[in-house]
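[1] the following block contains a protein sequence and its predicted model.
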Amino acid sequence: MEPILELNSPRLLMRQWRDDDLPAFAHMCADPQVMRYFPHPLTRLESAKLIGRVRGHFAEYGFGLWALERKDTREFIGFTGLCMVGFNAAFTPAVEIGWRLAKEHWGLGYASEAAWTVMGCGFEHLELEQIVSFTALSNLPSQKVMQAIGMHTDSVDDFDHPNLPEDHPLRPHVLYRINRKQWLATL
């Protein structure tokens, strides 16, 4: 499949990663507030490796986590996209929608706007039957985005993230889903 290089929403450009995104991305991923629902903030090297994995995902699958840029300022503000779930669970194999934004861009509706656009790409262009999203039970801000884009949860789908130690406070996760029919009903 030819990679999907770019998506547009009214205020945002979802594009391929550039080398000059690294400083802003590393700064965002080193921020303890941004990373509070992840095991730990990332070092600059870990952030660079993540960009490399994202580029590899695009090369393999034709889609991935797009760099997120504001159209008005041309500023890199985070990422939004689709990726194959990288661990085994009751709901895998699956395609996950995810996002991460720098904190100065929170509360402006960018995460929902970008996620809605990406979900449309997943169902219309990639012809996916279902998209999932998951997060720590305590991550209410991300759950609000999941709900805003029409995703649903059922407590029977809650799971312990297999890549976190048993006693880790972020291990309990909630799973949200949306299928093509549900998405079409929101249009």
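    Arrived safely. Numbers count the residues shown, from 1 in each chain.
[2] contacts and neighbour counts: CA atoms only from here.
    OK.
[3] can you give me the strands in the protein?
    7-8, 12-15, 65-70, 76-84, 95-101, 130-136, 152-153, 159-160, 172-179 (DSSP state E).
[4] residue 22: what's it in contact with?
    Applying CA atoms under 8 Å, 6 or more residues apart in numbering to residue 22 gives the contacts 44, 47-48.
[5] use this one as the comparison:
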Amino acid sequence: MIEIFTPRLLLRGWHDGDLAPMAEINADPRVMRGIDDGSVHDLDQTAEAIERWEEEWDEEGFGLFAVELLASGELIGFTGLSVPEFLPEVMPAVAISWRLGSQFWGQGYASEAAHATLEFALQDRGVDRVISIHQVGDDASENVIRKLGMVPQLETTHPVYGYPLRVHAIDLTEFQA
């Protein structure tokens, strides 16, 4: 499994010990409010999600990294790449996303992890364009997206839940490592 080190973080594969801390993150209504229907996820749902994330690595050659604080070894969430099949109008595409525990918000971790992931996609995996999809009104995510140099491409509606989405994109020629 690939590991990426940043000044403060380790992006790595999933370990057995990650289930409980990730389930705690997924059980926080503040974290989950902009994801799908906003419902929190329990331990079993988190285990199923981690299994799907690991399968995507096998199928696509990329996926979601567990994000660990280097200083403490603590799991703080995930960042990574996925194929956004739920939104047909952007396909084919590779999307970057992240989810961190709320106690880790506002410290630059999402930007740091996302930048390393974007560099991995464009330089190591040969992806020539990466998108990001977020719920309109999620200003924190939009700030991270803009720090990555991504620009707005499309406004649409979530096909299942009906809320407005904004799609940003960046391609290899625009990326500043």
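    Looks like it came in fine. The structure displayed is predicted, hence computed values, not measured ones.
[6] what would you report as the TM-score here?
    With the length set by TM-score structural alignment, normalised by the length of the second structure, the two chains reach a TM-score of 0.95; 175 aligned residues with a CA RMSD of 1.1 Å.
[7] how many neighbours does residue 130 of the second structure have?
    The burial count assigned to residue 130 of the second structure is 20, neighbours taken as other CA atoms under 10 Å.
[8] closest to the centroid, which residue in the second structure?
    residue 97 (2.1 Å; CA atoms, centre = their mean).
[9] so that one touches residue 141, yeah?
    No: checked against CA atoms under 8 Å, the pair residue 97 of the second structure and residue 141 is beyond contact range at 9.2 Å.
[10] what's the average distance of whichever helix in the second structure runs longest to the first structure?
    With DSSP state H setting the assignment, residue counts place helix 43-60 as the longest helix in the second structure. Here helix 43-60 of the second structure, set against the first structure after superposition, deviates by a mean of 0.7 Å using mean CA distance after the TM-score superposition for the first structure.
[11] flag every buried residue along that helix.
    43, 46-47, 50, 53-54, 56-57 (16 or more other CA atoms under 10 Å).
[12] ok now that helix, how far from the chain's centre?
    Relative to the mean C-alpha coordinate of its chain, helix 43-60 of the second structure is positioned 13 Å out (CA atoms, centre = their mean, to the nearest Å).
[13] contacts for stretch 68-81 of the first structure?
    The list of residues contacting stretch 68-81 of the first structure from outside it, by CA under 8 Å, 6+ apart, reads 11-15, 21, 24-25, 28, 63-67, 97-102, 105, 111, 114-115, 118.
[14] go on, stretch 103-118 of the first structure?
    7-9, 12, 14, 28, 33-34, 77, 80-82, 97-101, 145-146, 148-149.
[15] ok, which of the strands of the first structure comes nearest residue 39 of the first structure?
    Shortest separation from residue 39 of the first structure across these is recorded for strand 130-136, at 10.4 Å, computed as CA to CA.
[16] give me the mean distance between the closest one and the second structure.
    Compared with the second structure, strand 130-136 of the first structure is 0.5 Å away on average (mean CA distance after the TM-score superposition for the first structure).
[17] and that strand with strand 172-179, angle?
    Direction vectors for strand 130-136 of the first structure and strand 172-179, defined by axes from the mean of the first three to the mean of the last three CA atoms, to 10 degrees, enclose an angle of 160 degrees.
[18] and the angle from strand 130-136 of the first structure to strand 76-84?
    Strand 130-136 of the first structure runs at 120 degrees relative to strand 76-84, counting by the same axes, to 10 degrees.
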